[in-house]
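Colleague: Can you look at this prediction? I've put the sequence above it.
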Amino acid sequence: MYEPNVVGDWHEYDEHAGLRVRVHRLEPAEPPRGRDDAAEGLTYFRLRITAENRGSRPCGIHLEDGQIDVRTGPDGEAAFVDWRSSQFIEGYDLYPLRRATAVVYAAAPEASLALVDVQIQLRVDDEWTDRRLWTGGIGVVEETVGANAAGCGGQGELAHQVADFLRDQAGPGTTG
């Protein structure tokens, strides 16, 4: 089992030298094309997924609907992803020292936005990468820092809490 990434952390792919990805800027936001009727009563939020090529050769990347799963709350309920308003990376040649960013709009009950999990599976040069998970939440940084008198921890502490929880769920005899 691997530890999940925290929203904002970069994940480097061993099988694609120099390629790294991160989920970041998890924030409340209204979609640019207006609200979808299916999201009635839900709170919209936006996240960005950035791929960066730090390698020496270009690579073709693909990240669209079906490769992104957004879950919220302690029970991992599926968020409504507004595919119409989101912007994806579709068949893009990412050259060295360049980035490409997808912007995803989603909606969920406001009470569940303190815990948001984003799982992505990037396609690189027509090969599928392993699925990777980022975890965070809207308002998590402020709450964590305010509750932490020593001033350390922050979102890194959230990642350790999630990893500990996943280890506990896996049962005895498994290692991370």
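Modeller: Received it, and whenever you're ready, just let me know what you need. Numbers count the residues shown, from 1 in each chain.
Colleague: C-alpha only now, for contacts and for neighbours.
Modeller: Will do.
Colleague: where along the chain do the helices fall?
Modeller: Ranges of helices in the chain, per DSSP state H, are 140-147, 154-170.
Colleague: got JSON lines for these, with mean neighbour count and distance to residue 63 too?
Modeller: JSON lines is the format used below for these (neighbours: other CA atoms under 10 Å; distance: least, CA to CA, whole Å):
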{"stretch": "helix 140-147", "mean neighbour count": "14", "distance to residue 63": "27"}
{"stretch": "helix 154-170", "mean neighbour count": "15", "distance to residue 63": "24"}
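Colleague: could these go into CSV alongside distance to residue 47?
Modeller: Listed next are these as CSV, based on distance: least, CA to CA, whole Å:
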stretch, distance to residue 47
helix 140-147, 15
helix 154-170, 16
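Colleague: Nearest to residue 104 among those would be which one?
Modeller: Between residue 104 and the helices of the chain, the shortest separation by CA to CA is 19.4 Å, and it involves helix 140-147.
Colleague: try this one next to it:
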Amino acid sequence: MYEPNVVGDWQEYDEHPGLRVRVHRVEPGEPPRGRDDAAEGLTYFRLRVTVENRGEQRFCVHLEDGQIDVRLGPDGEGAFIDWRNSQFVEGFDVYPLRRVTAVVHAAGPEADLGQLDVQVQLRVDEEWTGRRLWTGGVGLPGGAGSVPPGPDHDNLAHQVCAFLRGQAEEGTA
């Protein structure tokens, strides 16, 4: 696994030219078909995982339960994933210049939602890709360098953003 991406960043797959994926739109929100009883006392949120094909051939993409892992807080506790309300990608042909998106509904303790890690492993044309990791938090703006300074300055998303900003500044100097 490589250094983590910030929520909103695209990650390309070398083994599948033109195919890229991102975790984005991490936001609070109740599931459409009601709360799962197992999530009592937890705060719901949702995130989107989008696969885009910028290549010249089609890819058959699988992004189902078990291929997305969500961890919360400083100890990396597993989030409750509401499989019944989530929308996965099951064997969808993604043609050139097209996208497909999975929507995952999850829940966790409200105090831990500011630090979130999402690990994704796609299955493309019946082959497993390498795992990719994104970091961010519920309610934080997505994209590199966009986490505002303030009381959250110690959370992991802010640290990753600061690191990426520093790398970008070094590259332009």
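Modeller: Nice, thanks for sending it over. This one's a predicted model, so the numbers in the text were calculated from it and none came from an experiment.
Colleague: Work out the TM-score between the chains.
Modeller: TM-score for the superposed chains, counting by TM-score structural alignment, normalised by the length of the second structure: 0.84, backed by 157 aligned residues with a CA RMSD of 2.3 Å.
Colleague: I'd like to know which of the helices of the first structure lies nearest to residue 92 of the first structure.
Modeller: helix 154-170 (30.9 Å).
Colleague: For the closest one, name the packing helices and strands.
Modeller: Judged by 3 or more CA pairs under 8 Å, 6 or more residues apart in numbering; DSSP states H and E, helix 154-170 of the first structure is in contact with strand 5-6, strand 132-136, helix 140-147.
Colleague: Could you measure from the closest residue to residue 5 of the first structure other than its chain neighbours over to residue 96 of the first structure?
Modeller: Residue nearest to residue 5 of the first structure in three dimensions, not counting chain neighbours: residue 134, with 4.5 Å by CA to CA, 6 or more residues apart in numbering. Taking CA to CA, to the nearest Å as the measure, residue 134 of the first structure falls 24 Å from residue 96 of the first structure.
Colleague: Those two - which one has more neighbours?
Modeller: Applying other CA atoms under 10 Å to residue 134 of the first structure and residue 96 shows that residue 134 carries more neighbours, namely 23 against 16.
Colleague: show me the contacts for that one.
Modeller: 4, 5, 6, 7, 23, 117, 118, 119 (CA atoms under 8 Å, 6 or more residues apart in numbering).
Colleague: Surely the fourth one is in contact with residue 22?
Modeller: Spelled out, that is residue 7 of the first structure. Yes. Contact criterion CA atoms under 8 Å: residue 7 of the first structure and residue 22 qualify, at 7.3 Å.
Colleague: quick revisit: I'd like the distance between the residue nearest to residue 5 of the first structure and residue 159 of the first structure.
Modeller: Residue 134 of the first structure is 9 Å from residue 159 of the first structure, where distance means CA to CA.
Colleague: Need the residues touching each of the two.
Modeller: 4, 5, 6.
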